[in-house]
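Undergrad: got a structure for you, letters missing:
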């Protein structure tokens, strides 16, 4: 799937079009979000899974701490960074819910009322 396709998926699921987070691989929990418009050269993409904490440095700067304990200071307000992190969490939740719902539907589609998988049911033809 392309970047544009992933942006469209985000729009359909959570109705976000600007600075949209994207799902790279939902089953492996790989979600990224931009700090500003992806069209701007100063845009930085962060992996949702690797952000451990963040804190306000001043009104226009935030310090991010990653799982590997490294930190980075970025020229983005703390509230903007937090908003992007929350949008990504929302996308992640919605995608996981959809995956689980699809699994549930598939389970019931391929299982009969007694819990036996339909593909395992063998009926024998008995001529009369």
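TA: Nice, I can see it. Here the structure is a predicted model, which means the values were calculated and not measured.
Undergrad: from here on, contacts and neighbour counts on C-alpha atoms
TA: Will do.
Undergrad: and for residue 59, the neighbour number?
TA: Neighbours of residue 59 under the rule other CA atoms under 10 Å: 11.
Undergrad: next, the one to line up against it:
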């Protein structure tokens, strides 16, 4: 798998998750369009750099969310409001099993058993999560609501994204630390 030193979140970023390197360092596995690669930084570091490149920062983005919402434990974050790029985590961002989804790429969900959820995204990818569907939908809806509030204030046009056909099925590996394709 390709390894990159840095990465900026963009319109094709579907999701990011923690990945252990061979040296047990926390890196980021990125699915961007039809590509999958690793970045030698933790997902929150990738988000921080991406925010800096659009003239924002992590503290400002989280303060903005607190202003628009009452405090919440698990927060979506607007990376580039002009392009409609907003990410939301599946769990507390300090947990290694957290996945960051790009709002524009989540298409639908399906419960699997009692406590798992399949999330379908753009490019035909399907991600199996260790969380129930209602919990995921709550986080997804909070992200949709944040995007609507930001768009209203910015008076941004609605963005449409056309995807090519490609698919992956992503699930947790047998060791329970990393996700596999």
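TA: On my side now, so go ahead. Bear in mind that the values here come from a model prediction, so they are computed numbers and not experimental data.
Undergrad: superposed, how do the two chains score by TM?
TA: Laid over one another, the chains give 0.74 as their TM-score (TM-score structural alignment, normalised by the length of the first structure), with 101 aligned residues with a CA RMSD of 1.4 Å.
Undergrad: what's whichever helix in the first structure runs longest packed up against?
TA: Longest helix in the first structure, counting residues (DSSP state H): helix 78-109. Counting contacts by 3 or more CA pairs under 8 Å, 6 or more residues apart in numbering; DSSP states H and E, helix 78-109 of the first structure packs against helix 3-14, strand 22-25, strand 30-34, strand 51-58, strand 61-66.
Undergrad: any chance you could list what contacts the last one?
TA: Contacts made with strand 61-66 of the first structure from outside it, assessed by CA atoms under 8 Å, 6 or more residues apart in numbering, are listed as 50-57, 71-78, 81.
Undergrad: what's the answer for the longest one, then?
TA: Contacts with helix 3-14 of the first structure, where a contact means CA under 8 Å, 6+ apart, come from 16-17, 20-24, 90-91, 94-95.
Undergrad: give me that answer again for 6 Å
TA: Residues from elsewhere that reach helix 3-14 of the first structure (CA atoms under 6 Å, 6 or more residues apart in numbering): 17, 22.
Undergrad: so where is that helix in the second structure?
TA: Using TM-score structural alignment, helix 3-14 of the first structure lines up with residues 58-69 of the second structure.
Undergrad: next one: that stretch to chain centre, how far?
TA: Its chain's C-alpha centre and that of stretch 58-69 of the second structure lie 17 Å apart, by CA atoms, centre = their mean, to the nearest Å.
Undergrad: tell me which residue lies nearest the centroid of the first structure.
TA: residue 92 (3.2 Å; CA atoms, centre = their mean).
Undergrad: check which helix or strand residue 171 of the second structure maps to.
TA: Following DSSP states H and E, one finds residue 171 of the second structure within strand 169-172.
Undergrad: show me what counts as buried in that strand.
TA: Buried residues in strand 169-172 of the second structure, counted by 16 or more other CA atoms under 10 Å: 170-172.
Undergrad: repeat that for stretch 63-75 of the first structure.
TA: By neighbour count on 16+ other CA under 10 Å, the buried set for stretch 63-75 of the first structure is 63-66, 74-75.
Undergrad: repeat that for stretch 88-100 of the second structure.
TA: In stretch 88-100 of the second structure, the ones that count as buried by 16+ other CA under 10 Å are 88-91, 93, 96-100.
Undergrad: and the furthest pair within these?
TA: With CA to CA as the measure, no two of these lie farther apart than 88 and 96, at 14.9 Å.
Undergrad: coming back round to it: aligned partner of the residue nearest to the centre of the first structure in the second structure?
TA: Aligned partner of residue 92 of the first structure by TM-score structural alignment: residue 147.
Undergrad: report the separation between that match and residue 121 of the second structure.
TA: 18 Å (CA to CA, to the nearest Å).
Undergrad: next: residue 143 of the second structure.
TA: Separation of residue 143 of the second structure from residue 121 of the second structure (CA to CA) stands at 15 Å.
Undergrad: same thing with residue 59 of the second structure?
TA: For residue 59 of the second structure, the distance to residue 121 of the second structure (CA to CA) stands at 28 Å.
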